[in-house]
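*Asks:* next comes the sequence, and after it the predicted model I'd like to discuss.
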Amino acid sequence: MRLQVARIGKPHGIRGEVTVQVMTDSPGDRFTPGAVLEVEPSGHGTLTVESARWNKDILLLAFAEVLDRNAAETLRGAQLFVETDEAEDDGEEDAWYEHELEGLEVRVAGEAVGKVTGLRTLTAQDLLIVRTGEGDEVLVPFVEAIVPVVDVAGGFVELTPPPGLFELNRDDAGTGDGR
């Protein structure tokens, strides 16, 4: 399975390092020296990690094929992928990749209320991004108490949201005057 692990940001310094937005739970395993990453757009071919280091909370990568800032600038916005083996997963039954969740119907008490449009991974907990039928975006804590059922094969997630969760993001919520 092909898995996106990062998106390249801006160059850092003059020796070809780039900042990356990490999209993997295990950057220490994915960005080891010698790791070969597929790049999209595909015109960039593959990149071989030469070094990886943290600068505060930003991961900086250097690639064997990128020798200076000008070459690094051409990679801005490119996406990095790895090929994974299904057996490589941790064996967790309650772990999903974002691409598996996107597009799933969101149900509350069996009634469709929207679709999953993304997953925001944070340090404390992950959030499902749900687009309601009215077009509102709702951030739902991705915890078992609120999302007890994820049925990828069936094409849906079942929520038991606390009262008011879906109303918080509506334009008319709170003030009563549209503010």
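*Replies:* Good, I have the coordinates.
*Asks:* from here on, just use CA atoms for contacts and neighbour counts.
*Replies:* Fine.
*Asks:* could you check how far the residue nearest to the spatial centre of the chain is from Arg30?
*Replies:* In the chain, the residue lying closest to the centroid (C-alpha atoms, centre = their mean) is Met23, at 5.1 Å. According to C-alpha to C-alpha, to the nearest Å, Met23 and Arg30 sit 10 Å apart.
*Asks:* which residues are in contact with both of these two?
*Replies:* Among the neighbours of Met23, those also in contact with Arg30 (C-alpha atoms under 8 Å, 6 or more residues apart in numbering) are Val5.
*Asks:* hang on, the earlier thing: shouldn't the residue nearest to the centre of the chain be in contact with Ile8?
*Replies:* No - counting by C-alpha atoms under 8 Å, Met23 stays clear of Ile8, with 10.8 Å between them.
*Asks:* got the residue ranges for the strands in this structure?
*Replies:* Under the criterion DSSP state E, the chain contains strands at 2-12, 17-22, 36-40, 46-55, 58-63, 79-83, 105-108, 111-120, 127-132, 137-141, 149-151, 156-159.
*Asks:* structure B:
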Amino acid sequence: MSALVCVARIGAAHGVRGAVKLWTFTEDPFAVKRYGPLLSKDGKRQFEVATAREARDHLVATFEGVTTRDEAERLNGIELYVARAKLPATDEDEYYHTDLIGLAAVTTDGAALGRVLAIHNFGAGDIIEIAPPKGTSLLLPFSNAVVPEVDIAGGRVVIALPEEIAGEESEER
């Protein structure tokens, strides 16, 4: 289990007084204010949210010590992390994506596929990336149909491989 969990990403500067666009990955967008100092991925920088207000699809936030547009512009793209222990506990059938990284991936009949490498979201829903022992990673929709079981305690996810993947060439050609 990862020690740090990404909870937000800083976007472009907003205005001239050090505010930034802030995309949060938490159920409650304002939860980022309650976690205390947020960390950069390497853990070397800390960011304390001073103010936050809702915008269309993000927050507009200021950080302690950031007071100019130039300072805000230098923060663009930084992902913000919090210690996993600071996050609320999950319900029995819930989990954080970070809890899945490294779990064994097996087919519905128990055959090993590899390990969960990442969960991605490129805008059309979550994608689970499975790294096989050899070869190219599998990118599959992270849906109940494709991932019918997540067993964190058992250290595995069950994958129901789709019968046909769109775009594959027929072997008969």
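*Replies:* Arrived safely, thanks for sending. Because the structure is predicted, anything quoted here is derived from the model rather than measured.
*Asks:* what would you report as the TM-score here?
*Replies:* After superposition, the two chains reach a TM-score of 0.75 (TM-score structural alignment, normalised by the length of structure 2), with 168 aligned residues with a C-alpha RMSD of 3.3 Å.
*Asks:* and the residue nearest to the centre of structure 1, how far is that from Asn169 of structure 1?
*Replies:* Computed as C-alpha to C-alpha, the Met23 of structure 1 to Asn169 of structure 1 distance reads 26 Å.
*Asks:* and if you look at Val150 of structure 1?
*Replies:* As defined by C-alpha to C-alpha, Val150 of structure 1 lies at a distance of 23 Å from Asn169 of structure 1.
*Asks:* neighbour-wise, which of the two wins?
*Replies:* More crowded of Val150 of structure 1 and Asn169, by other C-alpha atoms under 10 Å: Val150, with 19 against 14.
*Asks:* and Gly15 of structure 2, what is it in contact with?
*Replies:* Contacts of Gly15 of structure 2 (C-alpha under 8 Å, 6+ apart): Arg69.
*Asks:* cool, and Asp29 of structure 1?
*Replies:* No contacts exist for Asp29 of structure 1 under C-alpha under 8 Å, 6+ apart.
*Asks:* residue in structure 2 matching it?
*Replies:* When structure 2 is aligned by TM-score structural alignment, the residue opposite Asp29 of structure 1 is Ala31.
*Asks:* setting aside sequence neighbours, what's the nearest residue to Pro16 of structure 1?
*Replies:* Wrong residue type there; residue 16 of structure 1 is Gly, not Pro. Nearest non-adjacent residue to Gly16 of structure 1, counting by C-alpha to C-alpha, 6 or more residues apart in numbering: Asp68, 4.0 Å away.
*Asks:* can you check which part of structure 2 stretch 4-15 of structure 1 sits on?
*Replies:* Going by TM-score structural alignment: stretch 4-15 of structure 1 matches residues 6-17.
*Asks:* can you point out the buried residues in that stretch?
*Replies:* Under the neighbour-count criterion of 16 or more other C-alpha atoms under 10 Å, stretch 6-17 of structure 2 has Cys6, Val7, Ala8, Arg9, Ile10, Gly11, Ala12, Ala13, His14 buried.
*Asks:* over to stretch 154-167 of structure 1?
*Replies:* For stretch 154-167 of structure 1, the neighbour count (16+ other C-alpha under 10 Å) marks Phe156, Val157, Glu158, Leu159, Phe166 as buried.
*Asks:* so who does the second one touch?
*Replies:* Read it as Val157 of structure 1. Contacts for Val157 of structure 1 (C-alpha under 8 Å, 6+ apart) come out as Leu104, Glu105, Val106, Arg107, Val147, Val149, Val150, Asp151.
*Asks:* try 6 Å this time
*Replies:* Val157 of structure 1 sits next to Val106, Val149, Val150, Asp151 when contact means C-alpha atoms under 6 Å, 6 or more residues apart in numbering.
*Asks:* and stretch 132-150 of structure 2, how far from the chain's centre?
*Replies:* How far stretch 132-150 of structure 2 lies from its chain's middle: 16 Å, per C-alpha atoms, centre = their mean, to the nearest Å.
*Asks:* could you double-check that Ala104 of structure 2 sits in contact with Ile159?
*Replies:* No - the criterion here is C-alpha atoms under 6 Å, and Ala104 of structure 2 misses it with Ile159 at 10.2 Å.
*Asks:* what do these two both touch?
*Replies:* With C-alpha under 6 Å, 6+ apart as the test, Ala104 of structure 2 and Ile159 reach no residue in common.
*Asks:* can you report how many residues lie near Ala145 of structure 2?
*Replies:* As a burial measure, Ala145 of structure 2 scores 12 neighbours (other C-alpha under 10 Å).
*Asks:* tell me the spatial nearest neighbour of it, not counting adjacent residues.
*Replies:* Nearest non-adjacent residue to Ala145 of structure 2, counting by C-alpha to C-alpha, 6+ apart: Ala160, 7.0 Å away.
*Asks:* many thanks, we can stop here.
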